[in-house]
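**Student:** Build me a structure from this.
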Amino acid sequence: MNNTIGYRQGKACILTDDAWELVNADTAVDNLDSKVLAWPGWQEQLEAGRLRPETSAVLLGPDVDPDVLAPWIDRLPLIALQFPRFMDGRAYSQASLLRTRLGYTGDLRAMGDVLRDQLLLMRHCGFTSFCVRADKRASDAIKGLSEFDQIYARSVASPEPLYRRRERV
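**Tutor:** Below you'll find the predicted structure:
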């Protein structure tokens, strides 16, 4: 996927070697490895035996309950969450639930209307990679992760509040 930011060795960078490709469920593809399919299509392909959870990824729309992925949560290498509009923040809650309640440890990707100003909050909700909107430059957006990296409250990325982290120093 183009315009993708992720973390390598704890540092945010542009992923030039990202192998994941978003495909439409109706698109005829011989091999679904390293493909991202929207939830209904992913489920259909899984039930038909055409994909394996270990080598494919699923895209959840904002109206899909993350609990639907519970049976495969420990086998999915990537879960993508859709931000259909800048003002639709349901994927923040989905990310937090995937990390805290379901214990997901793989790559959690933000897709859709993803902009620089959102990246820090997305990171603290548990996202580890971000597909920046096509009309924006990933090189500019990455600054949203590097300029500010601390928040006061506890989060998925920083389970202790800032004052507790400072006490240890």
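**Student:** Please make it C-alpha for all contacts and neighbour counts, starting now.
**Tutor:** Fine.
**Student:** residues in contact with the longest helix seen in the chain?
**Tutor:** The longest helix of the chain (DSSP state H) is helix 90-100. Residues outside helix 90-100 that contact it (Cα atoms under 8 Å, 6 or more residues apart in numbering): 61-63, 65-67, 81-83, 104-105, 108, 122, 125-127, 156.
**Student:** So which bits of that helix are buried?
**Tutor:** For helix 90-100, burial by neighbour count (16 or more other Cα atoms under 10 Å) applies to 90, 91, 92, 94, 95, 96, 97, 98, 99.
**Student:** and those residues as CSV, adding distance to residue 72?
**Tutor:** Below are the buried residues of helix 90-100 laid out as CSV (distance: Cα to Cα, whole Å):
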residue, distance to residue 72
90, 22
91, 19
92, 21
94, 16
95, 16
96, 17
97, 15
98, 12
99, 14
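**Student:** Alongside the first, I'd like the structure of this one:
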Amino acid sequence: MQIIKDRQLLENTWTFIADDIPLPENGDITVTLARWLADKEQLLKRSGQAGVRLNPSDQIEPLAGDLSNIGVIELNFPIFGDGRLFSQARLLRSRDGYQGEIRAVGDYLPDQVFYLSRVGVNAFEFADPNHIQEALAAMNNFSVRYQASTN
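**Tutor:** Next up, the predicted model:
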């Protein structure tokens, strides 16, 4: 499956592993925040990178000391109307200085891609591959910006 990363189409090399599934020995994986906190040592010893999937209700402060070990942070939108993840992305970039990939996943709209990129999201995964071209076009919807951003 393709994703948009830094305004380019790339193949997705990451797999989300649910809490009730054993960790694979290799490969790039993401896990929930709860699993990261519980199994961090095991995750860091594996072959392959580890990432964290955040939900809107997750607190990002427990990750502050671990950001250099996290290859990707996925922001999981359960519904497109929940804006808390926009704030999480902004804080990760501006307050915490996270330089890695921040990826939007879940139920968000291609029209939100421009705004998500303004707060620090640099990668986008869509369940419906038809949204990819629409999202790429949406990144250029506005030529004038009034507010400062992370990009």
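**Student:** After superposing, what score do the chains get?
**Tutor:** Both chains were compared after superposition, and using TM-score structural alignment, normalised by the length of structure 2 their TM-score is 0.88; 149 aligned residues with a Cα RMSD of 2.0 Å.
**Student:** and for the longest helix of structure 1, what span of structure 2 is it aligned with?
**Tutor:** Residues 84-94 of structure 2 are where helix 90-100 of structure 1 aligns, with TM-score structural alignment as the criterion.
**Student:** Just give me the mean distance for the matching stretch relative to structure 1.
**Tutor:** Stretch 84-94 of structure 2, aligned to structure 1 and superposed, deviates on average by 0.5 Å (mean Cα distance after the TM-score superposition for structure 1).
**Student:** does the residue nearest in space to the middle of structure 1 count as helix, strand or coil?
**Tutor:** The residue lying closest to the centre of structure 1 (Cα atoms, centre = their mean) is residue 109, at 1.6 Å. Judged by DSSP: H, G, I helix; E, B strand; the rest coil, the three-state class of residue 109 of structure 1 is strand.
**Student:** what residue of structure 2 matches up with it?
**Tutor:** Under the alignment (TM-score structural alignment), residue 109 of structure 1 pairs with residue 103 of structure 2.
**Student:** Residue 129 of structure 1 too?
**Tutor:** Checking TM-score structural alignment: residue 129 of structure 1 goes with residue 123.
**Student:** tell me the contacts of its match?
**Tutor:** By Cα under 8 Å, 6+ apart, the contact list for residue 123 of structure 2 reads 3, 4, 5, 6, 7, 101, 102, 103, 104.
**Student:** Hmm, the first one is touching residue 122, no?
**Tutor:** If I follow you right, that is residue 3 of structure 2. No: counting by Cα atoms under 8 Å, residue 3 of structure 2 sits too far from residue 122 to count as a contact (10.5 Å).
**Student:** buried residues in whichever helix in structure 2 runs longest?
**Tutor:** Counting residues, the longest helix found in structure 2 (DSSP H) is helix 33-45. Buried residues in helix 33-45 of structure 2, defined by neighbour count with 16+ other Cα under 10 Å: 33, 35, 36, 43.
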